[in-house]
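J.: Just need the structure, nothing else, for what follows:
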Amino acid sequence: MSAGDWKDMYAAALAGDLPRVRHHILSGVDPDYQHPEVMCTPLVASLVQGHDAVAQFLLEHGASPHLRSEFDGLTPLQAARRHGRAQLAQQLAQRGAREAAPSWWRRWLGL
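T.: This is a model prediction of the structure:
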């Protein structure tokens, strides 16, 4: 596996492959990057797919609890609640996550 391979990390998040996600994050892959071909965050993808350990790892290693996944149209908190990830929804809320991105975040993104 090469360091910096965001697509491989995203595929690992979808599959629930924590060792592969860990490899990429510890190699410096940005957990908040949204590739133009995918437009989804690894955090939201792992929440939708039910991979709690991957989502937890991403949160502990810099994934934003506020970043809306463009393809899904979901914030991490929305994804957690919609897909029955109650414990992660609680953790996200404790980190200040909201159903919608904070107004400062929306302004920064031009929404």
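
J.: CA only for contacts and neighbour counts going forward, please
T.: Will do.

J.: Can you spell out which helices and strands pack onto the strand or helix carrying residue 57?
T.: In the assignment (DSSP states H and E), residue 57 maps to helix 52-60. Packing partners of helix 52-60 (3 or more Cα pairs under 8 Å, 6 or more residues apart in numbering; DSSP states H and E): helix 18-26, helix 42-49.

J.: how about this one, so we can line them up?
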Amino acid sequence: MSAGDWKEMYGAAASGNLELVQYHIKNGVNPNYQHPEIMSTALVASIIGGHSEISLFLLENGADPTLISEFDNLTPLQAAKMFKRQELVEILSKMIPKKSLWQKLSSIFKV
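T.: All right, here's what the predicted structure looks like:
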């Protein structure tokens, strides 16, 4: 078991507390975990909250840029576009191979 607390890290990502997010990542919290009560990721929460610095930190520390939020079926890139986070749209677009994103979306929507 890690010393970090995923729910606390998620809240920190959503509210803009970079120091607390860093603490939990350092203590082993998985940035890709989706808690059954919340069903989303800290990365999507930070994007929606407009906390680009946290989003970038999470991406640098293992957050999957193609992971789909179970709550709203949003990828981080879709969230960045929806909430007009242009800097993150550009960064995520470069990080995600087009083929990878297409494969993931087509498997969900049975395209």
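
J.: about what we covered before: residues of the helix holding residue 57 of the first structure that come out buried?
T.: Going by neighbour count (16 or more other Cα atoms under 10 Å), the buried part of helix 52-60 of the first structure is 52, 53, 54, 55, 56, 57, 58, 59.

J.: Return the distance of residue 78 of the first structure relative to residue 14 of the first structure.
T.: From residue 78 of the first structure over to residue 14 of the first structure the distance is 17 Å, taken as Cα to Cα, to the nearest Å.

J.: Check the burial of residue 107 of the first structure by counting its neighbours.
T.: 10 (other Cα atoms under 10 Å).

J.: Pick out the residue nearest the middle of the second structure.
T.: By Cα atoms, centre = their mean, the second structure has its centre lying nearest to residue 43, at 2.0 Å.

J.: Just give the nearest non-adjacent residue to that one, would you?
T.: Leaving aside its chain neighbours, residue 43 of the second structure sits nearest to residue 55 (5.5 Å; criterion: Cα to Cα, 6 or more residues apart in numbering).

J.: any idea how far that neighbour lies from residue 22 of the second structure?
T.: Counting by Cα to Cα, the gap from residue 55 of the second structure to residue 22 of the second structure is 11 Å.

J.: Would you check the span in the first structure matched by stretch 36-54 of the second structure?
T.: Using TM-score structural alignment, stretch 36-54 of the second structure lines up with residues 36-54 of the first structure.

J.: mind listing what's buried in that stretch?
T.: Under the neighbour-count criterion of 16+ other Cα under 10 Å, stretch 36-54 of the first structure has 40-54 buried.

J.: Could I get the helices and strands packed on helix 52-60 of the first structure in TSV, plus columns for distance to residue 5 of the first structure?
T.: Shown next, in TSV, are those (distance: least, Cα to Cα, whole Å):
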stretch	distance to residue 5 of the first structure
helix 18-26	7
helix 42-49	13
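
J.: To residue 96 of the first structure, which of those helices lies closest?
T.: helix 42-49 (15.6 Å; Cα to Cα).

J.: how close does the closest one sit to the second structure?
T.: Here helix 42-49 of the first structure, set against the second structure after superposition, deviates by a mean of 0.6 Å using mean Cα distance after the TM-score superposition for the first structure.

J.: Now tell me what touches that helix from outside.
T.: Under the criterion Cα atoms under 8 Å, 6 or more residues apart in numbering, residues 9-10, 13-16, 31-32, 52, 54-55, 58-59, 63, 69, 74-76, 79-80, 83, 85 lie in contact with helix 42-49 of the first structure.
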